[in-house]
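**Student:** no FASTA, just this:
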């Protein structure tokens, strides 16, 4: 094996070679090089709206042994410059920066983060893609309550498209088209609804439950436990006030510009008590005294359920009219939006994720770019479609996922950043990776590689030496015969 054994090539995991293989390592000498790379990027905005101001975070990594100063960073989206920055990156460390941008139109966006760094340039650009959607679909299933607060909430923003269904006439087949489902005061939630919601949640959906406080406790408990939520223990009619809000939770990030010392929190006159013996998947958002649940988030499979201890009726609480209600529900809706990964690594990521794609009998998908086309293998799982491309995408860039002539998605690929670290594994470290296995190290400066390889392949060849020695001995014999004739003994007569 002939290599410079760059750190990314050798790795840190033990290497187990075939016991019947003789392994010789030829370590080429290479110099450590300074290098700064665009390591990664992620979006801070959970949803993307036209002409909205959004933010992303870029991370640079310095693989060199010296500090890198004033590295210019540029953000382009659809070939238009959207933001610039300048970063200092300490030796061997990473540095992050937040960039703001706006003015996006509807549809798929092709973004690039780029820097200027020499002598290595292959990792100076990182591609990413995302979609700006025209709307987000929300479903409200209403019981005896008319759902006026949910309707007013999501009807005030044209980005949300609210659909309402009565409890008695639910279209289960439409669940998968909504990113958020709100259960608003259902009087008699059925086991069939629970089963459909379990499938919806398993596929990554989000559900908010505002119970009907006058419903049968036993029926409601069975419904909640079917969703892996806590059972109801009692209806509490003692007025209380929310005592704690989890401001550190991501849902409350950027909600409050400033916080007064005595923060006004919701008040409640009637609420449900729950059996909270198992809280492993629970995140409290708002709590009543004695750490009782008021509004909590439960992670269940790929999805999430938000459970309220009270309804949205004025006589039961002021939650629906409290200032925290609107931003909380908006944040829940935004967080429920499903988004594909914003970029992949060429020659490494062989499975692409997409929202569920339905194909006709004679239809197929194609991943295309300039002078490139591949038909991926499709598999449906958990409400999404997986596309298997093996290792056919070998170059960084943008690829269109097409169904006939329509573009379903734009997929971004980047080169593997493991090649960015221009340090090399020493011979002693390589030996440790092979453990007790017998490995021969050859020095290209002093060893004859050709002889070593020939000896490894053919064994030690002695025929040349035998031939040479034979010729030498024949020559010696000729010389002896010519210059030193043999004296024959004379015959004497007796």
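**Tutor:** Sure, I can see it. Since we're looking at a predicted model, the values are computed, not measured.
**Student:** from now on I want contacts and neighbour counts done on CA atoms only, so please keep to that.
**Tutor:** Will do.
**Student:** now do the contacts for the nearest residue to residue 382 once chain neighbours are set aside.
**Tutor:** Take residue 382 and drop its neighbours on the chain: the residue closest to it by CA to CA, 6 or more residues apart in numbering is residue 203, 4.3 Å away. By CA atoms under 8 Å, 6 or more residues apart in numbering, the contact list for residue 203 reads 302-303, 382-384.
**Student:** gap between the residue nearest to residue 243 when sequence neighbours are not counted and residue 311?
**Tutor:** Excluding the flanking residues, the one nearest residue 243 by CA to CA, 6+ apart is residue 288, at 5.2 Å. Residue 288 sits 15 Å away from residue 311, going by CA to CA, to the nearest Å.
**Student:** what do you get for residue 39?
**Tutor:** 47 Å.
**Student:** same check, this time on residue 411
**Tutor:** For residue 411 relative to residue 311 (CA to CA), the value is 43 Å.
**Student:** which of the contacts of residue 203 count as buried?
**Tutor:** The neighbour-count criterion (16 or more other CA atoms under 10 Å) marks 303, 382-384 among those as buried.
**Student:** in strands, which of those residues fall?
**Tutor:** Among the buried ones among the contacts of residue 203, DSSP state E puts 303, 384 in strands.
**Student:** which two of the buried ones among the contacts of residue 203 have the greatest separation?
**Tutor:** Greatest spatial distance among the buried ones among the contacts of residue 203 (CA to CA): 303 and 384, at 12.8 Å.
**Student:** what's the local residue count around the residue nearest to residue 243?
**Tutor:** 19 (other CA atoms under 10 Å).
**Student:** so it is in contact with residue 296, correct?
**Tutor:** No: checked against CA atoms under 8 Å, the pair residue 288 and residue 296 is beyond contact range at 11.2 Å.
**Student:** ok, structure two:
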């Protein structure tokens, strides 16, 4: 069974959260640690070919944690680095120059989402898509149909919903573009039609993610903007590129912590601090930040601080590997591998039964040990009885 705990954090600083099981009989692995940091200002850039979408505006205005900037797609800002999410809304063409800007944004770890407009000249969209990756539109399907498959294992859906109702209605598209992609695009279809065409797809050619809806988000195109997935997906896409908001790492899992820092070099590296100790963990550049590997310098669970000169502090939670507390048998071959090179011999039950209780530690049989112990006990008992018989005789004399 599982339970859900809801709580609200009013402080914008890092929060160190511990969930503790009050079981006195089992003290190991009874604490789960999480660090969380609220992100009150996530910036979204919407590049609109026509009027701004009322659905996008309503979604982001419903929550005050986002700043939405609507601009015309023909006059985009030169610098996109402040934006977490870039949306192309209603576009019927993507120039090669704009495609290069979109590719650069993804290389820096930003998320891009394309909500196209309908046009028969879809090759004008391919001009920009090919600058991003091996992605193209090969045709347009004008049949109205509902999505048939939801990929619940995708990162967007998995991180978005705790559970999805079994009877949830998937969105309907009145038309859709037929999307094609090569292996380098790393496509994952989140929503698919019955014939396998993607309705909503995720592409990962770079550090940042690219999402493409194969239909529009206007009333004539279908009901995706009023579906169960639209607004939550926008929120999650904006949060994805931010990185470093919640950390709960596991010891020994060799999973890196992504730190959104872009001013790191050989002389200005991230350092780890804990209980007055300092270490420099292995780290490498990843997108607009760093992947920091804590396993090389962390040996016990707890809260650890990562910081670099001139950068914000990040607090990481590290937990025990839950596999350590899962009671299960282990194969004798695995035991021998674990203790390889040590002065330990593993004896199987079959060897014990076939050798009549003998072990490999020596040739002395177990039954002889039992006989010797019995004789020693008999001698001790005889000595005690003999002593008690002599004492009355001495008293009579």
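**Tutor:** Thanks, I have it. Not measured: the values here are computed from a predicted model.
**Student:** still on that earlier bit, which one of the contacts of residue 203 of structure 1 sits closest to residue 397 of structure 1?
**Tutor:** residue 384 (23.8 Å).
**Student:** translate that closest one into the numbering of structure 2.
**Tutor:** Using TM-score structural alignment as the criterion, residue 384 of structure 1 maps onto residue 289 of structure 2.
**Student:** stretch 479-491 of structure 1 maps to which residues in structure 2?
**Tutor:** Under TM-score structural alignment, stretch 479-491 of structure 1 corresponds to no residues of structure 2.
**Student:** again, but for stretch 61-75 of structure 1
**Tutor:** By TM-score structural alignment, stretch 61-75 of structure 1 lines up with nothing in structure 2.
**Student:** if I pick residue 156 of structure 1, what's in contact with it?
**Tutor:** Taking CA under 8 Å, 6+ apart, one finds nothing in contact with residue 156 of structure 1.
**Student:** which residue in structure 2 aligns with it?
**Tutor:** Per TM-score structural alignment, residue 156 of structure 1 is aligned with residue 62.
**Student:** swap in residue 402 of structure 1?
**Tutor:** Using TM-score structural alignment, residue 402 of structure 1 pairs with residue 307 in structure 2.
**Student:** verify the stated contact: residue 44 of structure 2 with residue 81.
**Tutor:** No: in this structure residue 44 of structure 2 lies outside contact range of residue 81 using CA under 8 Å: 10.9 Å.
**Student:** so those two - more neighbours on which side?
**Tutor:** Set side by side, residue 44 of structure 2 and residue 81 show more neighbours around residue 44, with 25 against 14, by other CA under 10 Å.
**Student:** do you know how far the more buried one is from residue 120 of structure 2?
**Tutor:** 29 Å.
**Student:** what of residue 51 of structure 2?
**Tutor:** For residue 51 of structure 2, the distance to residue 120 of structure 2 - CA to CA - is 20 Å.
**Student:** helices of the stretch 251-397 of structure 2, residue ranges please.
**Tutor:** 332-338, 349-354, 366-396 (DSSP state H, counting those that start in this stretch).
**Student:** how about those helices in CSV, adding mean neighbour count?
**Tutor:** Converted to CSV, these look like this (neighbours: other CA atoms under 10 Å):
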stretch, mean neighbour count
helix 332-338, 11
helix 349-354, 10
helix 366-396, 11
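**Student:** out of those helices, flag the one nearest residue 148 of structure 2.
**Tutor:** helix 332-338 (44.5 Å).
**Student:** the closest one vs structure 1, mean deviation?
**Tutor:** Superposing on structure 1 and averaging over aligned pairs (mean CA distance after the TM-score superposition for structure 1), helix 332-338 of structure 2 comes out at 6.7 Å.
**Student:** what sits against the residue lying closest to residue 174 of structure 2 once chain neighbours are set aside?
**Tutor:** Distances taken as CA to CA, 6+ apart place residue 144 nearest to residue 174 of structure 2, at 4.0 Å, with adjacent residues excluded. Residue 144 of structure 2 makes contact with 172-175, according to CA under 8 Å, 6+ apart.
**Student:** could you check how far the aligned partner of residue 144 of structure 2 in structure 1 is from residue 293 of structure 1?
**Tutor:** By TM-score structural alignment, residue 144 of structure 2 lines up with residue 241 in structure 1. Here residue 241 of structure 1 is placed at a distance of 12 Å from residue 293 of structure 1 (CA to CA).
**Student:** and if you look at residue 110 of structure 1?
**Tutor:** 43 Å.
**Student:** take the contacts of residue 203 of structure 1 and lay them out in CSV including distance to residue 180 of structure 1.
**Tutor:** As requested, these are exported to CSV (distance: CA to CA, whole Å):
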residue, distance to residue 180 of structure 1
302, 14
303, 10
382, 16
383, 14
384, 16
